[in-house]
Structure formats: structure tokens, C-alpha cells
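Enquirer: Provided below are the primary sequence and the corresponding predicted coordinates.
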Amino acid sequence: MIKVSLLFFVLFTGYLFSQNDKTDLDYFYEEANFLCKESDNDLDYFCKAYSLYRKASYDSCYVYSGKSLSKVKEQRKKDVLNYIQGVSAIMKGLHKKAKSNFKTISNNNNFQQLKYLKLGSINLILKNYDSSIYYYEKWESGGIKKNIKLGRDAYHNLGLSYLHKKEYTKAKEYFQKELNLVQVRDTAAIIRTKMDLANVYYNQYLDDEAIPLFIEAYDLAKLFSDLELKQYTAKNMAVVEKNRKNYQKSVDYYIEYGRWKDSIWNRDKIWELTEKDKQLAVAQKQQEIVLQEEELKRQAVVQKSLVIGASGLLVFLGFLGYFYRELKSKNRFITQQKEELNVANKTKDYLFSVVSHDLRSPINTIKRQHEKLKRQLKNKEYDAVSETTNNAIALTESTSHLLNNVLHWSLEQNNQLSFKAEEYPLKPLVEQAVYNFEEIAEAKNIALTTMLEATILVKADKESLKIVLRNLLDNALKYTGENGKIEVKTYNDSEEFSTIEIKDTGFGISEEKLAKIKGLEDLSIDKINRSEGVGLGMLLCQTLIKKNNGKLLIDSELEVGTTIRILLPNASA
């Protein structure tokens, strides 16, 4: 039986200060502050490096601590510099360098326990589990006054080290110690520790002990706000149900896992777009300031020209000509900005139309489904609950797909969708796209087959082509009934183009609707009539294929099926 992949939460945590007890970090700061007062900044950069470390400027701290280490001779200063350079190296992902720094620190100071904690964490990252255990146990036996968070994180990493070594009794012991230190209100820590203990049992095939812990972690994550934890626990449940041969439940959990993964991606993308909007607003304000300053300068020139007289008038005319050219240039720039703004407004209006038109119905339907589910649970109609839940999940997945298309279309229209045409083999890309839909096809009892040539090389943008393939495969699965077939194959169409063909035995498309879809190739935002049923997904596909210098051909017959061909330029073309 294939077991759940371990979820590793290796912790590089700092210290929390109590009111009465000093930690090793307190002693470290006292030592560094004392040495800084005695240091000659011009010679060894000691204080500069330490100041940058306190400001969390790790790149600069790494450089200045290196410069200082090459000059200082006093061991106490070397210990401080090796510690702050080691921390900076960790933040830069230079774990072997950090390990070297911490091992160089002597034991003749008041913060040696910090050294053991860092070496334990680094060795865990580098998969040196025996060394990780060695340093953590040295820390544990050091007899220092520990706070709750510090002890919890150290026990967590000790448990992970023993889990990697398959010493499950010791792993369970330290995860239990971690759980004992977790505060009731720290839901995230409880979820992680429950998953850790579940993995200990699951790797020993003690499913009766492991699965309740996985379920408990999953139920807690559903009520918690952390999207990553929702994603991890859903994936664990998907694998558990798959191993128990509950394939429908496994598919449901995988769908939920994908939904949380998409939510994380959308959240990060929204943050990125928000940051860009802030930068644009700042740039616009700076431009307004520059224009105001130039206007003030022009007025000053005019006043001086009037006082100077005829000779000054000639100078003024010269400046006036210069500013006229500048103004004309700015007018062209403003006109260009206005045109771009018009396009952006049309795109915005269309996207609002999509959201208001296409989201209203599924959101209302989901609401009714939940109300129906509530009634069924209240009336104990358990046989109908599963069907209602599946319908709600399907509607949610469809709505998520629509939102992805809205996001991609918005990015493409604002030239923010990364596009880079490169030469690469076509087969791996198509295989990856098909693989992502295999479980869904299996759940619907649809035969999804491929026949891909390994020698085809095309020149296109990989990411935009992935978006097209996901849309087309999703449509094929959506409109193909149970026991249907979907065939995906690639072949050389000519010396100029290669073809990806997606053929299904679905419901087909009427001639009237097919004509509208084919008309999308030359359709712009301002010509779209949403009342005619033109969807954003096919418009997005047509736009991206056209941007890749390719073609999208569609043939369909009602009750027979649909064949879609994507023509892409060959690498040698």
C-alpha cells in the first residue's frame, strides 16, 4: 500500500521573551552590543554587520559580516559574526555555508545553545538526520531555561528526524511532547502536530490510529483560515481514501485539494496585482508633480522674458519652442494613454458583465443546494445528501474554472500575462495536461486515450498553451457523457504546422453556435454580444492561439461529438 507523503514543517523560529528569564538570544544581544561599543567601525565593519542583522537586511549583513571576519582576530567577535552570517546564509538558502559558520562558533560563550538549535535545523534540512538528532539532544540536555514555543519547535524537528530514520517510537514520543506544549488557541500548531502523529502511525500501517488523526486534522483545517493547511489536509485525505479504495471520495478530496491550490494561487496573484496598482498610482503621482514643476519653470521663464525685453524675448521664444515640442510629445503620450485606458475600460466592462451574468446563476444555485442539503440533513434524508453535495461541488468547480478564465483574460488584455515563445517538444506538455484530467475521466467512466508523436518540436509559449489545453479538455469532459471516449493525438500537419487534436463523443455543438464560436477569431471586446451566448473560455482560447501564431479549428455534429485541432508553428518554421 502506498502511504501518505510526509508533510515537513522544518522550523527556524526565534525566541519569545518571558518577563523574568533570559534566553540565549538575550545573552547574544548583550554580548554583541558590548563588543560593538568597543569596536572600530572603520576597520572591521563589526557594528555595521550587526546593525544590518537587527534590521533583517540579510543580504547586506552577509557581505559586511564576511568583510569583518577577514579582519578581526578576537574570538568573541568571531563568534558573533559567524552567528549573524550563519543566520543570513539560512535566509539566502545557503545551508552548507550556514552550517560551516555555526560549527565555527566556540563553546566559550553564553549563547552556545543557539548554535545547537541552528545546527539541528540545518542538518534536518540537509537530511543529515543523525547529526540533527545529535545537536537537538545537546540542546535538550543543556539545562537552559526554555519557553513554550522554543521547546515545541525543537521537539517537532526531533520528531521529524526520527520519523525519517523510521524510529517511530522516538518520533511519536517527541511529537507527543510537542502536542503537550501546544496551546489550545494555536489551531495551526495543533493541525500540524496531528498530521505528524498520523504519519507516524500510517507509516507503520496502523491505519486505525492514523486515519482518525488525519480526519481530525482535516476537520480542524476546514474551520481554520490557513489555506495551505486546508490544501495539505485535503491531499492527505485523498491519498488515504485512495489507499482504502474509496475512489469517489478520493476524487472529491483531490478536487478540493485543487480548489485550495487554485485559491492560494489566486490570492498570491491578487496580492501581486494590488502591489502593481500601488506602484502605478505612485508613478502617476510622481508624473503629476513633474508636470507641475515644469509648468512653474515655464511661468518663471515667461516672467523673466517680459523684464529682459527684446533680447530676452528671443531667448523666451527659443525656450517656448522647446517647451512646445515637449508639450507635443507629452500630448502624444497622453493620447496613447487614453487609447490604452479605453481598451482597459472596455475589458473591465466586459469582465463585469461576465461576473454579473455568469456568476449570478451558479452562486444562486449553490445557495439553493446548500439550503436543500440543510433540509435533507435535518430530515435525515442521507441517501439524497451525497447527490446534493456532488452537485454543489460540480457547480463550485465550474465557477472556479470561470474565475480562472476571467483572471487569465484580464492579465492578457493588460499585457501582464507572461508570454515567451520558445522551441520545445510537444509530447511532454500534452501528456502533463492529459494527466491532470485522468482521475476526473475515470470518475465519469470516460475513456481518455492519447497517441502522441515524440519527435514533434513546436515554437510557442508554454504557459498560454497550457491554459488552452486545460479549457478544451475541461469542455470535452464536461460535454461527454458516461462511457464516452476522448482521444488526444499529435501529428505533423505540414512543414509549417503541427497539430494537437482533441476528439470526443460528446453531445456536439449546433451549427448556429459553432458559427458563433468560429467568429471569435476576429472578435474584439467592443463587438461581443453576451446575449448571443459567446463564452469567455473559447474567446480566451482563440486569443491565446492567435498570439502563438497558430490556428484553432472546430468541427462538430450534434449527438456525434466534437473535434478540435490546434495548429502550432513548427520549431524549424
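Expert: Perfect, I can see it now.

Enquirer: please count neighbours and contacts with C-alpha atoms only from this point.
Expert: OK.

Enquirer: show me how far the helix or strand harbouring residue 294 is from its chain's centre.
Expert: Under the criterion of DSSP states H and E, residue 294 resides in helix 247-308. Relative to the mean C-alpha coordinate of its chain, helix 247-308 is positioned 20 Å out (Cα atoms, centre = their mean, to the nearest Å).

Enquirer: and if you look at stretch 50-65?
Expert: 28 Å.

Enquirer: following the helix holding residue 294, which helix or strand comes up?
Expert: helix 310-358.

Enquirer: I'd like the next helix or strand past that next one.
Expert: helix 360-378.

Enquirer: hang on, the earlier thing: now the angle from the helix holding residue 294 to helix 310-358?
Expert: Interaxial angle, helix 247-308 versus helix 310-358 (axes from the mean of the first three to the mean of the last three Cα atoms, to 10 degrees): 160 degrees.

Enquirer: elements contacting helix 247-308?
Expert: helix 227-243, helix 310-358, helix 438-443 (3 or more Cα pairs under 8 Å, 6 or more residues apart in numbering; DSSP states H and E).

Enquirer: most tightly packed of those?
Expert: Most buried of these by mean neighbour count (mean count of other Cα atoms under 10 Å) is helix 227-243; its value is a mean of 22.

Enquirer: alongside the first one, take a look at this:
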Amino acid sequence: MIQKSSLLYFSILFLFPFFLFSQVTSNIDIISKRLQKKAIEYQSETNFVKSQYFFLKKDWDSTLIYTTKQLSTNSNREIADYCHFFRGRIFHNKNLYKEAKEELLLISKAFEFSTFTTINLGTTSVELRDFKTAIVYYKKALQSPEIKNQPYSFAKIHEGLGNCYLFLEQYDKAEEHLLINLRSKKNDQVHLYDAYNSLANLYYEQDKNVKALYFFEKAYFLSKEIKDVQIKNLASFNLAVYEENRGDYKKALIYRKEAEQWNDSLNNQNKIWAVADFEKKFAVAQKQKEIKVLEVENQLKNTQRNWLFFSAIILLILIVIGAYLYAQKTKNAKTILRQKNKLDELNTTKDQLFSIVSHDLRSSVNALKTSNSKLSATLETKNYEELNQLIIQNSSIANGAYSLLDNLLHWAMLQTKQLYFHKESVHLHSIVQQIEYNYKPLLLDKSISFENSVAKNCFIFVDLDSLKIVLRNLLDNAIKFSNKNGTIHFYTIENHTNFCQLVAEDTGIGMHQNTIDELLQENELLAKKNNSEIIGTGLGMQLCKQMIQKNGGSLSIESELNKGTKIMLSLPKTAQNG
């Protein structure tokens, strides 16, 4: 009888969690589409919206923070289920399987993705080596009506069941599920290899050597078509161990040599990188050595040349030094005067800017303080309708203060030349669509209709981040100065030039021509708006103007009081878009 090999058995243990877990991650695409709809449905739940956003971005730490906040402030069962689902997936990714299972068990049976949750629980139990519990969860998932409409998940669950039974030495049940798994994987080479390997090990554990050899060879020949070197190495290694255990050392040697070759190819890649790194360091050292030799040679030549002409040029040097010192003194005086004037101008601008920014922030904080006082009083009266209005008002005030600080940060970075610009080809319609999505809650709050009529064939060559800052400022201003039930329209005008003309038009309160002239004036940081004596910095528009200029474009404004405003951006097209 062939002796069992611990190394051969390890091949299942190594591959099993990886392939089993992949079937859960494949379902995230299905869940993500649903999450986007839920974010719109529960847009007032800021922490939930942020947690789903960071979850889809795979920013696990931010997701954990916002789900914690959401769970501590909200009693909505559906939102809580989603939050526990996020946390369970994140803890699994962080290899905290016990914590992952605790979160998944908090999800209610009414959760629309309860089948996925059950599969997650099975996978987590496998990672905890609790195979009996994993079997319970997988069988429960198989009873779900929708599982047969998901062939991949269906096959992987049977693979999970088969391997669990194999670990528990219940070979008949293991064979039943692994054969179902095999029949479901005809078009997937990697997972078909995994199915062959699992069956080979099953039969090998039972000393059914003919069947074991058949599937080991099937896995081996299939590995020839797979690019993964690790799989090729494992397939050759399995056959080498198998042949050694049954005494055919000639075949075992052939397979072991092949396995060593694949293993060497993995190691050689690391060696090549190490050699290349060493050669690079050696070349740099040689170059530095050559530079030092040249420096020494140059110093010797300069010394030899200088002593020959030293006595002749002393007088000339003194004259040149005197002239230089006089010129330098004059130059320094002019430079100091110019810098003083510039510094005075910057200080004046800084003082004006900080004065008005602090005024706006003070107004925002004072309004927030007053609103919070009302909020406390409303909580005592339990007037939920007024409470909702106050919360919305608080959010609007906070958003305004945040927008002001964000503009101030980007303006300061522009002035100090810390903002990096990287131009690339950008699809303008898609960017406008993204900005609309970001401001959807504000648009809905004021019942403002937004229309994106930007040409879908318009590609512009700009820095993407600065373009988003410009469009966010334009849309934010349009919402801020539009009345309820107003309209905002973004569209392009074809002018058959190398520039794309983007128009942001609203039906808001408009502004005087004097205000427009002030906003368009170069280096003008302050602008007065006549509505309700509101004083703004005009910083957002100045930021837009400077960023448009940095991108090689231009900005113009048309407006009429109580009839709305048009802001026209001229941006360079991508070359092939002509």
C-alpha cells in the first residue's frame, strides 16, 4: 500500500482557501450595483453613503470608521445589515476570521443578500478550520432558490463541501460533491485544474491509485496550458511525490526535475532582479569614481593655468570686484525694494482674505451654533419635521464652510506653486456626470433639475483633478444661488476650433455687471454680491480662473439679475478629437 505524503496532502490545504474565497469576491460586482441604488435611496444617511463609497473603493479603514458611526446612530434594519456585511468582508480581508464571523452573524434573515452572507459564513468557518460548521452553511446556501442561476457560486460551493468532507475523511460524500464541481468547470482552466487536483488527492487518500494517477495526470497536462508557474510547479511536484511513494523512481526523477525547473524559474526571476540591481549600483559607483577622477584632473589644470597669469590679472580682479560690488549693491537695493512692495501687496491681500474668510467662517459657526440650540429645543418637543429641517440646515452650513476651506487650501497651493498639474485626455461628458452624482443630494434638497447635454464625443486635454475642482465650484455656486425648482444646464457649443466650449447655465439670481467685472479682474480676491448684503471672497471663481489658465483655457461670464448666469469655459481639445 502506498504511504500517504504530507506534502501532497498540503497541496489541497494551500489551494483550497484561495479558490474557495474567490467565489465570494466574484459576487461583489452584483452587490456594488445594488449599493449605488441604496446610496441614493438613503442619501440622508451620510455615514452610510460614505461607508458604501469607501467599501467600493476598498478603503477598509475608512469603511470601518463610518460603519461604526452609522451603527451607533441609526436603527434602520436594512442599513444595519449592509454595515455588518461590509465589516464582515473587511475583517475577512484582514485575516480576522473570528471577528468577521461575529459581524456576519448579526445580519438578519431578511437581508436581500442573505445567500451571499451564508457563503461568507461558510468560507470564514473554513478559515477557522471548523469544517462541520462550514458544511452546514454551504448546504444552507445550496437550498437558496437563486443559487442555481449562479453557476460559478454553485460549483464552488460543491468544491467547498467536497474538500470539507475530504478533511473530515468522509470520502463518499467528498467524491459526490467534487464530481459535481468538476462537471461545472469545463470553461475555466485554473478552476478545472483545482477540481482535478482535489479529486486526485481524494482518491490518493483512499489508496485508489489508478483513479488518483488519472486525475494527477489530467491536472499535470492541463497545467501546461496555464501560465501560472506556481501551478506548473505544484502539478509536477504532486506526480513526483506520487511516483516516489509507489516506487517508480525513474518517473519520479523526471517529474521532480521538471518541478525543480519551474521552481528555479520562480527563483531566477528574483535572482535576475537582484543581479540587475547589483549591476546598476556597480555602474553608478563606477561613474561616480570617473567623475571624481575628472574633478581632480580639472583642479590640477586650473592650478597650473592660474599661477601663470596670477600676477598679471590681480589689478583686473580688483577693478572687477569693485565694479561687481557696486553693481551688486544697486541690484540688491532694487531687489529689496521690489520684494518689499510685493510683500506689502501679499500682506494686504492676505489680511483682506483672512478677514473675509474669518467673517464667513464666523457666520457659518454662529449659524450652526444657533441652529444647534434650536435643534436641542426641538428634540425636547419631539417635532420631527422641524428636527429634519434643522439637520438639513446644519448639513448645508457645514458643506458651505467645508467648500470655503477647500477652496482656500487649493488657492494657497496655487500661490505657493505646490499644486501639481498632469495633463491627459479626459472624456468631458463622464466628468460632468461624476460631478452631478457627487452633488445629487444638494440638487434634490432644493428640487433643482440638472441637465447634462455635454457632447459625448468631446475629449479635452487637461489636468483631471483641477478640472474637477473647477466643475465642482461652478456647480456648487449654481446650486447656492439658484432658487428652489430651478434648472442647471451643462452643455457644449461646437465652434470647429481646437478648443471645446463648455457652458454652465443656471436660472438663479444672477449678478450685476460690476460684480462680473470684479470677478474677472486679474488678482482680484474679493467680490461683493448685492443679495442680502452677503459678502463672499470670490475665491472660488478666482481659483477656477487660475486653474483654467493653467490648463491653457479661458473663462468668461454672462449674467442678468433674476434671470440666471452663464459661465463659459474654453478648454483645449485632445489632438485626435480635433
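Expert: Noted; the coordinates are in hand. Keep in mind the model is a prediction, meaning the values are calculated, not measured.

Enquirer: TM-score for these two?
Expert: After superposition, the two chains reach a TM-score of 0.45 (TM-score structural alignment, normalised by the length of the first structure), with 284 aligned residues with a Cα RMSD of 3.7 Å.

Enquirer: picking up where we left off before, could I get the helices and strands packed on helix 247-308 of the first structure as JSON lines with distance to residue 304 of the first structure?
Expert: Formatted as JSON lines, these follow (distance: least, Cα to Cα, whole Å):
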{"stretch": "helix 227-243", "distance to residue 304 of the first structure": "65"}
{"stretch": "helix 310-358", "distance to residue 304 of the first structure": "8"}
{"stretch": "helix 438-443", "distance to residue 304 of the first structure": "78"}
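
Enquirer: the helix holding residue 294 of the first structure versus helix 227-243: what angle between them?
Expert: 160 degrees.

Enquirer: all the strands of the second structure, in order from the start?
Expert: Using DSSP state E, the strands of the second structure run over residues 423-427, 449-453, 459-463, 487-493, 499-506, 527-528, 535-536, 554-560, 564-572.

Enquirer: buried set for stretch 423-430 of the second structure?
Expert: 425, 426, 427, 428, 429 (16 or more other Cα atoms under 10 Å).

Enquirer: how far away is the first one from residue 100 of the second structure?
Expert: In this structure, residue 425 of the second structure lies at 42 Å from residue 100 of the second structure, with Cα to Cα, to the nearest Å as the measure.

Enquirer: which ones are touching the residue nearest to residue 411 of the second structure when sequence neighbours are not counted?
Expert: Excluding the flanking residues, the one nearest residue 411 of the second structure by Cα to Cα, 6 or more residues apart in numbering is residue 543, at 5.9 Å. For residue 543 of the second structure, the contacting residues are 407, 410, 411, 470, by Cα atoms under 8 Å, 6 or more residues apart in numbering.

Enquirer: now for those residues: which two are most distant?
Expert: The distance between the two most remote of the contacts of residue 543 of the second structure (Cα to Cα) is 11.9 Å, for 411 and 470.

Enquirer: and the helices in the stretch 351-500 of the first structure?
Expert: Taking DSSP state H, counting those that start in this stretch, the helices of the stretch 351-500 of the first structure run over residues 360-378, 382-413, 426-435, 438-443, 462-478.

Enquirer: turn these into CSV, including distance to residue 113 of the first structure.
Expert: Compiled in CSV, those are given as follows (distance: least, Cα to Cα, whole Å):
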stretch, distance to residue 113 of the first structure
helix 360-378, 54
helix 382-413, 49
helix 426-435, 48
helix 438-443, 50
helix 462-478, 48
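
Enquirer: flag every buried residue along stretch 373-385 of the second structure.
Expert: For stretch 373-385 of the second structure, by 16+ other Cα under 10 Å, it's 375, 378.

Enquirer: what lies in contact with it?
Expert: 386, 387, 390, 391.

Enquirer: again, only this time at 10 Å
Expert: Applying Cα atoms under 10 Å, 6 or more residues apart in numbering, the contact partners of stretch 373-385 of the second structure are 367, 368, 369, 371, 372, 386, 387, 388, 389, 390, 391, 394.

Enquirer: with stretch 91-102 of the first structure instead?
Expert: 12, 56, 58-59, 62, 78-90, 104, 112, 114-123, 125-126.

Enquirer: may I see the ChimeraX selection of the buried members of the residues you listed?
Expert: Restricted to buried positions by 16+ other Cα under 10 Å, the ChimeraX selection for the contacts of stretch 91-102 of the first structure reads:
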select :12,58,62,78,79,80,81,82,83,84,85,86,87,88,89,90,112,114,115,116,117,118,119,120,121,122,123,125
